[in-house]
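>>> quick one: sequence plus predicted model below, questions after.
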Amino acid sequence: MTQGLQLGKLLREPLIHFLGGALLVFGFFWATGTDRDPADYAIIIDEADISRLTAGWAANFRRPPTQDELDGMIEKEIVEEIYYREALRLGLDRNDPVVRRRLFTKMRFLNTEETAGEKPSDMVLQQWMDDHPGKYILSSQYDLEQIYLGQSAPEDIAQVIERLNSGEAKSADIAKPISLPATLSKASSGAIDRQFGERFTKALEALEASQWQGPIRSGFGRHLVKITAKTPGKQAQLSDVRQQVSNDWRAAQNAAAEARSLAKYRALYDVTVAGRE
């Protein structure tokens, strides 16, 4: 009898009620999902979301969506959000190289977002050019003719060149067929590189103008070349290469911003690599 009274008194204690309620809540969470936070299960499609969906539809179809079409987009948005959250709960984002790379790219974008909108002044760009003088040089330009000889030059090449320079022979009589331009006008060194190869372009620097010379080699074989005009390369002015300088400056700012962010993040981590002390 005494034990029954003690048990009844114990059951009426507030602490026992609290613990009992906690156990019930824990049991509910255990049965319906681990650590189920009600706020994490709330999906709200607000006016901004609806405006975004409507604008996206109008951009694709050149008209606003009907109510049924809008309802369909909203339903799709809800379904995607549900699947997205459930995928995260199951850990499907972990150890997935595609997801990892996408998140890595997004973080890099966020780290450089502030610098992306900066517009450098001409003074800043000119200072950047002055700090990197060898990077902004206008390449030489050439007006030239070329005769493709094939993989090997004829044994009497000196006589061939003499006849060309004297006008006794025409280039069409000597040239072998190839899908390369026979003449170039105001062609930069870079443009010639892309068509004939760097070896060919370098050889042009040592050639004199106004007469046939060679043979010189390209990636295709041997050529005779006649330079009719040459404009030597020179240091560029800002007006010549403004976009390139702006792009280079911005890339450097982004790299610096990313390095600062990475240093801040990395300081929070204890990194261990197998084989390193």
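Nice, thanks for sending it over.
>>> switch to C-alpha atoms for all contacts and neighbour counts from now on
Fine.
>>> helix/strand/coil for residue 152?
Secondary structure state of residue 152, per DSSP: H, G, I helix; E, B strand; the rest coil, is coil.
>>> give the contact list for the residue nearest to it when sequence neighbours are not counted.
Leaving aside its sequence neighbours, residue 152 sits nearest to residue 222 (CA to CA, 6 or more residues apart in numbering; 6.3 Å). Neighbour list for residue 222: 148-153, 215-216 [criterion: CA atoms under 8 Å, 6 or more residues apart in numbering].
>>> in addition, the following structure is provided for comparison:
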Amino acid sequence: MNAPRWLREPLLHFMVAGAALYVGAAWLAPPPDSGRSIVIDEDRLVTALRQRSGVTDERAVRAGLAAMPATERAKLVHETAAEEALWREGRALGLDVVDGVVRMRVLQQMRLILAGEATRGMTVSDAEVGEFYAANRSSYGEPAAFTFSHLFYADPQGEARSRTALARLRAATERPDQWGDRFLYQSTYSSTGAQEIAAQFGIGFIAAIAQLTPGLSWQGPVKSDHGWHLVLLRAKEEARVPPLVTIEARVREDALAAKRARAVDASVDRLLARYHVSER
């Protein structure tokens, strides 16, 4: 029995063979991208760097990115990829639909979810507190503090006027209660930290009074950002780090926060490990 003529057409044979090859290729080929690939190109790094730095000049950001050391660039790629992974996982959970929020909010929610899972019931031992204190002593340092009164003399002629006043004070001929010009801040400071004094008087002033010897005599004149001052330095407390026993509660809280942060970072890294990250 002869096959129908249309079955003997060469064109039909070609089409059938092509279809078979197409189906075979589709069957043997790996499935299309399932959303587990994250590609970080320069534009994404520029966007991430602008968000972190707050710099709006794109050319400056690109120049900074080009000059960035390899280790810092790798860290930026890692963090950008981690944010993308969190975003995708958050969308998979429907967070963007439930709250109708933008990307940053989804990232925050995902970190909260991971934090809840990774840090539930977490505590720190006394040994961990001690180790954290030893590694971060400088964070708990208390700056030098000063107790003093001052008389202010504004420019011009502030220095000359203050020197005249100092001679009269040392001669003990008058009380200084009403002396000096009106000052923007206080006339007397008690156990005030060096940073606060520097913020009000300037770095030069705090450096100068740090060299004075506490006592009952007026000293100066001392230059500030505002003019000239005569200073009666009553007490000076050196910078120090409080012993652990006096700030243990604070250190324990900080140590626990750091431990939790490490646990969350580890959770983010495990989540990111599900993805293939590449830089283009």
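Structure's in. What do you need? Note that the coordinates shown come from a computational prediction; the quantities given were computed from them, not determined experimentally.
>>> show me what the residue nearest to residue 152 of the first structure lines up with in the second structure.
In the second structure, the residue paired with residue 222 of the first structure is residue 228, using TM-score structural alignment.
>>> where exactly do the strands run in the stretch 51-200 of the second structure?
Assigned by DSSP state E, counting those that start in this stretch, the stretch 51-200 of the second structure shows strands spanning 145-154, 188-193.
>>> so the longest one versus strand 188-193, what angle?
Orientation note: strand 145-154 of the second structure sits at an angle of 130 degrees relative to strand 188-193 (axes from the mean of the first three to the mean of the last three CA atoms, to 10 degrees).
>>> packing partners of strand 145-154 of the second structure?
helix 158-170, strand 188-193, strand 227-237 (3 or more CA pairs under 8 Å, 6 or more residues apart in numbering; DSSP states H and E).
>>> what span of the first structure lines up against that strand?
The aligned range for strand 145-154 of the second structure in the first structure is 141-150, by TM-score structural alignment.
>>> repeat for the last one
Counting by TM-score structural alignment, strand 188-193 of the second structure falls onto residues 183-188 of the first structure.
>>> what about that stretch, how far off from the second structure?
Aligned to the second structure and superposed, stretch 183-188 of the first structure gives a mean residue distance of 2.1 Å (mean CA distance after the TM-score superposition for the first structure).
>>> what's the distance between the residue most central in space within the first structure and residue 254 of the first structure?
Nearest to the mean C-alpha position of the first structure, by CA atoms, centre = their mean, lies residue 105 at 9.6 Å. Using CA to CA, to the nearest Å, residue 105 of the first structure is found at 13 Å from residue 254 of the first structure.
>>> check residue 127 of the first structure too.
In this view, residue 127 of the first structure and residue 254 of the first structure are 18 Å apart by CA to CA.
>>> these two - which one has more neighbours?
Just comparing residue 127 of the first structure and residue 254: by other CA atoms under 10 Å the higher neighbour count belongs to residue 254, 20 against 12.
>>> mind checking what the more buried one lines up with in the second structure?
Match for residue 254 of the first structure (TM-score structural alignment): residue 260.
>>> grab the nearest non-local neighbour of that match.
residue 119 (5.8 Å).
>>> which ones are touching the one you found?
260, 263-264.
>>> for the residues you listed, which ones persist in the first structure?
Retained contacts for the contacts of residue 119 of the second structure in the first structure, judged by both residues aligned by TM-score structural alignment, their matches' CA atoms under 8 Å, are 260, 263.
>>> in helices, which of the contacts of residue 119 of the second structure appear?
Among the contacts of residue 119 of the second structure, DSSP state H puts 260, 263-264 in helices.
>>> okay, the residues you listed in CSV with distance to residue 26 of the second structure next?
Compiled in CSV, these are given as follows (distance: CA to CA, whole Å):
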residue, distance to residue 26 of the second structure
260, 46
263, 42
264, 40
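>>> closest one to residue 85 of the second structure out of those residues, please.
Among these, residue 264 lies closest to residue 85 of the second structure (CA to CA), at 14.1 Å.
>>> ok, how many other residues are close to the closest one?
Neighbours around residue 264 of the second structure, by other CA under 10 Å: 21.
>>> how about the nearest residue to it, chain neighbours excluded?
residue 115 (5.4 Å).
>>> please say which position in the first structure the one you found maps to.
Checking TM-score structural alignment: residue 115 of the second structure goes with residue 112.
>>> ok so, going back, any idea how far residue 100 of the second structure is from the residue nearest to residue 264 of the second structure?
22 Å.
>>> higher neighbour count, those two?
Taking neighbours as other CA under 10 Å, residue 115 of the second structure and residue 100 compare with residue 115 leading, 19 against 11.
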